[in-house]
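the sequence and its predicted three-dimensional model are supplied below.
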Amino acid sequence: MPVMTADDLHTFLAAEFPQVKSDFVIEEVRDMGIRVRLKVEERHLRPGGTVSGPTMFSLADVSVYLAILAMIGPQALAVTTNCSIDFMRKPAAGTDLIADCTLLKLGRVLAVGDLLIRSDGVEAPVAHATLTYSIPPRG
């Protein structure tokens, strides 16, 4: 079961990553999973008016990070060791993006998360990602 709530995670982001805290809304925390909304703004767009790949990577990375922290508690030094992301279709114009993440493995030193990113209100995913995180030793 999660040891951190959505409010706990928002507080953590505000303290440790104030530069991105206003970009993300944690909509749901569940056992081994999380749903995170990216509030898409003009600065997230690339030429042509679509959300940029780096922005979608950021949503994937933050989502897996927060899913892990929800389960293990605040570990600011957990780091991404691998990411694979497939961009499948252009996000719907003018909508937020929502990442639905499930942790596939949560070990002592490694965690693996899988997620789909969708445009708000659209069923077809715009991206699929799998990320691996290294968890620092406790103590």
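Received, thanks.

hey, let's count contacts and neighbours off CA atoms from now on
OK.

wait, Ala124 touches Ile98, no?
No. Counting by Cα atoms under 8 Å, Ala124 does not reach Ile98; the two are 11.6 Å apart.

okay, one more to line up with it:
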Amino acid sequence: MGLAFDAAGLGDYLHEVFAEVANDFVIERLDEDGITMRLVVDDRHLRPGGTISGPSMFALADVTIYALVLSRIGREALAVTTNASFDFMRKPAGGTPLVAEGKLLKLGRQLAVGDVLIYSQGDPRPVARSTMTYAIPPKKVGTA
């Protein structure tokens, strides 16, 4: 299955359907192999001690897989997370953008499974890993 969006088109769609958080995330790469997204970190993403909060890292993983699924199935805003596992591996650098590398492991008619590694920008050691499953809404009768 090819791409339903290019990076710019997908970014525009995310701004349309998730305007409240869309400016937090930047698509840096989108191709047949996967996606690279960046969390634009500011003070609201930090927890005491200056590190990036777990909820911010989880949001990056979730948006990464959501965007990756949409890049394949198109304008289907109601695709939803049905399962998530998250491993925190090391403390991310505070105030440094986080970069997520996502890839699809399975894309079926009803479910998509993706894997994400998250890094502090400039550091090759992952700070977190997540696997997520998304439910894909059924196609409406009479649509392709």
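It's in. The structure displayed is predicted, hence computed values, not measured ones.

TM value for the aligned chains?
Comparison of the two superposed chains (TM-score structural alignment, normalised by the length of structure 1) gives a TM-score of 0.97, and 139 aligned residues with a Cα RMSD of 0.8 Å.

if we can go back for a sec, now the common contact residues for Ala124 and Ile98 of structure 1.
Both Ala124 of structure 1 and Ile98 are in contact with Arg118, where contact means Cα atoms under 8 Å, 6 or more residues apart in numbering.

all the strands of structure 1, in order from the start?
24-30, 33-38, 79-87, 97-106, 110-119, 125-134 (DSSP state E).

make CSV from the ones you listed and add distance to Leu66 of structure 1 and mean neighbour count to it.
Shown next, in CSV, are those (distance: least, Cα to Cα, whole Å; neighbours: other Cα atoms under 10 Å):
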stretch, distance to Leu66 of structure 1, mean neighbour count
strand 24-30, 9, 18
strand 33-38, 8, 24
strand 79-87, 11, 14
strand 97-106, 10, 22
strand 110-119, 11, 23
strand 125-134, 11, 21
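
can you put the ones you listed in a markdown table and add distance to Gly53 of structure 1?
Below are the strands of structure 1 laid out as a markdown table (distance: least, Cα to Cα, whole Å):
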| stretch | distance to Gly53 of structure 1 |
| --- | --- |
| strand 24-30 | 16 |
| strand 33-38 | 13 |
| strand 79-87 | 8 |
| strand 97-106 | 12 |
| strand 110-119 | 12 |
| strand 125-134 | 9 |
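
now do the longest helix seen in structure 2 against strand 111-120, angle only.
Longest helix in structure 2, counting residues (DSSP state H): helix 54-73. Going by axes from the mean of the first three to the mean of the last three Cα atoms, to 10 degrees, helix 54-73 of structure 2 is angled at 130 degrees with respect to strand 111-120.

helix 54-73 of structure 2 to strand 34-39, inter-axis angle?
Using the same axes, to 10 degrees: helix 54-73 of structure 2 against strand 34-39 is 140 degrees.

could you list the residues in contact with helix 54-73 of structure 2?
So helix 54-73 of structure 2 is contacted by 1-6, 10, 14, 25, 34-39, 45, 76-77, 79-81, 86, 98, 100-104, 107, 112, 114-116, 118, 128, 130, 132, 134 (Cα under 8 Å, 6+ apart).

one more time with 7 Å, if that's ok
Residues from elsewhere that reach helix 54-73 of structure 2 (Cα atoms under 7 Å, 6 or more residues apart in numbering): 1-5, 10, 34-35, 37, 39, 45, 76, 100, 102, 112, 114, 116, 130.

check stretch 98-114 of structure 1 too.
32-38, 59-60, 63-64, 115-120, 129-136.

from Pro126 of structure 2, how far off is whatever residue of structure 2 lines up with Ala60 of structure 1?
The equivalent of Ala60 of structure 1 in structure 2 is Ala61 (alignment by TM-score structural alignment). Applying Cα to Cα, to the nearest Å, the value for Ala61 of structure 2 to Pro126 of structure 2 is 13 Å.

skip the chain neighbours and tell me the closest residue to Gly94 of structure 2.
Thr51 (4.2 Å; Cα to Cα, 6 or more residues apart in numbering).

perfect, that will be all.
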